[in-house]
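Colleague: Sequence and predicted structure, then a few things I'm wondering about:
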Amino acid sequence: MSPLPATIPALVRTRVRAAVRRPARLTPEETASRALTLRLVSLLLQYPDAELVSARDELSTVVAALPDTPAAGHLARFTDWFAAQDAEALERHYVETFDLRRRSGLHLTYYLHGDTRRRGMALLTLNQRYRAAGWVIDGGELPDHLPVVLEFAALAGPGSGEAPLRQHRRGLELIHAALTDAGSPYRHVLAALIGLLPPATEADREAVARLVAEGPPEEAVGLDPYGAYGAYGDGEFAPPGTFVPPTPARPTEGPR
């Protein structure tokens, strides 16, 4: 495409370029395939309980029937591994990856807002978005838990439904990088998801690098922020739900 003439007003040039970057409208078949892919990503990122483990063959069959896309290839690599593991190993790997390992928790607002008051407002906004669409969360998860966000995206569609995923693109990139560094097969699931989103910008990549180096925002609100003690006391941060032990008490001194 030839460059836009310099005589075109800046506002028009900006809006034309934005329109050029906007993806083409999806066909009904593409929309259905995209929703199914998001639903599969949501399922595969959930805790591998007995019900999910028992459905592994069915999940592999559904993934194999997806259109030949990069996302389908990533999911196939994951389900091959998922189907070959015993249940106990899957449970252990999930807990170690998402509950105990730094930088790979699945609560998206933490990466954007950290342990600050803004995170509470972000959770409220997400919940209001769900309710406005007629969707009520069950199961006890927070509204920013990635499988929940994915379920909403699959149900509500590529526009408003996927808006929270686009908003938290940088957090998703950080989780994917952490899973890749750890060699976890779950990196394929995140790669499938990220491949459905608009390409990362240079600003996105710079923000992820800062997030890796500095961690999420912090705010003293009467509680020590994540990462203050123990294994996370060297400037690195712990994901939500990670147990961070308190500072050990000084030993009682006897009479001298």
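Modeller: Everything's here; your move.
Colleague: hey, let's count contacts and neighbours off CA atoms from now on
Modeller: Will do.
Colleague: Start and end of stretch 55-71, how far apart?
Modeller: End-to-end distance for stretch 55-71, by C-alpha to C-alpha, to the nearest Å: 20 Å.
Colleague: and it, how far from the chain's centre?
Modeller: Taking C-alpha atoms, centre = their mean, to the nearest Å, one finds the center of stretch 55-71 at 21 Å from the center of the full chain.
Colleague: what about versus this one:
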Amino acid sequence: MRRKKQPLQDRLVWQAASLLLAYPDDGQGPRLDTVDRLLECITGPAAALLGRTVAALRARDTMAAAADYVETFDLRRRSTMLLTYWTAGDTRNRGAQMLVFAQAYRDAGVQPPKGEAPDHLPVVLEFAAAVDPVAGRRLLADHRVPIDVLRQALLDADSLFAPVVTAVTATLPAAGEQDARRLMNSGPPAEAVGLQPFQLTVPPRLAKGGR
């Protein structure tokens, strides 16, 4: 019975995490209400972890939350949510790696979102939760170490978003903390080629108007 329930539990965690990792804008309140409803169906430690971030976000006004989001995810490379940054950096390989994500979306019958890069963690979580859990889980598992790097960076910064990424990692195959630390210390590949991000249409943040 537990095996049958676990995939659904993972999808609920992924959907809640995608909403909590979205850029705080005017839709923040409704997103948090949706997460509250999802938490009614999520059991175990994940519910408590996600609930901590819900409470922290509800305690902050939207502008303060948005400023913290930008400071955390946009201004600190160590806590980027672009998963291929850690595996390819600014090299020619990164474009090909992002296309793997985009192709997975197309193979599942949906178009990559236009408002965000295809390897952006909230986009991948949304895809895994709502479109194709098998392909989505594979993308997440294949990038478990970058997700662990993000988790460790958020823990080191005592970020309110750390519990969310911790809940996500609990749904994936184990990876060594040493691998994440090694990647954080060595950094991504460094061949700069001036890539333009592949732009994708699922929400994590508004394409216009807001930051």
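Modeller: Looks like it arrived, so ask away. What you see is a predicted model, and the numbers here were worked out from it, not measured in a lab.
Colleague: Run through the helices of the second structure in chain order.
Modeller: 2-20, 28-39, 45-58, 62-69, 84-88, 92-107, 121-130, 133-142, 144-156, 162-169, 177-186 (DSSP state H).
Colleague: what's the matching range in the first structure for the shortest one?
Modeller: Mapped onto the first structure using TM-score structural alignment, helix 84-88 of the second structure covers residues 109-113.
Colleague: most centrally placed residue in the second structure?
Modeller: Compute the mean C-alpha point of the second structure, and by C-alpha atoms, centre = their mean the closest residue is residue 121, 2.7 Å away.
Colleague: can you tell me which residues contact the counterpart of that residue in the first structure?
Modeller: Matched across to the first structure, residue 121 of the second structure falls on residue 146, judged by TM-score structural alignment. Taking C-alpha atoms under 8 Å, 6 or more residues apart in numbering, we find residue 146 of the first structure in contact with 42, 45, 106-108.
Colleague: can you pick the most crowded of the residues you listed?
Modeller: Neighbour counts for the contacts of residue 146 of the first structure, by other C-alpha atoms under 10 Å, peak at residue 108, which reaches 29 neighbours.
Colleague: what about that residue, distance to residue 56 of the first structure?
Modeller: 26 Å.
Colleague: How about residue 171 of the first structure?
Modeller: For residue 171 of the first structure, the distance to residue 56 of the first structure equals 28 Å [C-alpha to C-alpha].
Colleague: again with residue 107 of the first structure
Modeller: 25 Å.
Colleague: With residue 124 of the first structure instead?
Modeller: Distance, residue 124 of the first structure to residue 56 of the first structure, by C-alpha to C-alpha: 34 Å.
Colleague: More neighbours: which of these two?
Modeller: residue 56 (18 against 15).
Colleague: Counterpart of that one over in the second structure?
Modeller: In the second structure, residue 56 of the first structure lands on residue 32 (TM-score structural alignment).
Colleague: Excluding chain neighbours, give the residue nearest to its match in space.
Modeller: In space, residue 32 of the second structure comes closest to residue 54 once its chain neighbours are excluded; the distance is 6.5 Å by C-alpha to C-alpha, 6 or more residues apart in numbering.
Colleague: Tell me, how many residues neighbour the counterpart of that neighbour in the first structure?
Modeller: In the first structure, residue 54 of the second structure lines up with residue 79, judged by TM-score structural alignment. For residue 79 of the first structure, the neighbour count with other C-alpha under 10 Å is 22.
Colleague: Residue 79 of the first structure contacts residue 61, doesn't it?
Modeller: No. Between residue 79 of the first structure and residue 61 there is no contact under C-alpha atoms under 8 Å: 9.4 Å.
Colleague: what touches both of the two?
Modeller: Counting by C-alpha under 8 Å, 6+ apart, nothing touches both residue 79 of the first structure and residue 61.
Colleague: burial count for residue 30 of the second structure?
Modeller: Neighbours of residue 30 of the second structure under the rule other C-alpha under 10 Å: 11.
Colleague: Assess the claim that residue 171 of the second structure and residue 10 are in contact.
Modeller: Yes. With contact defined as C-alpha under 8 Å, residue 171 of the second structure and residue 10 form a contacting pair (5.9 Å).
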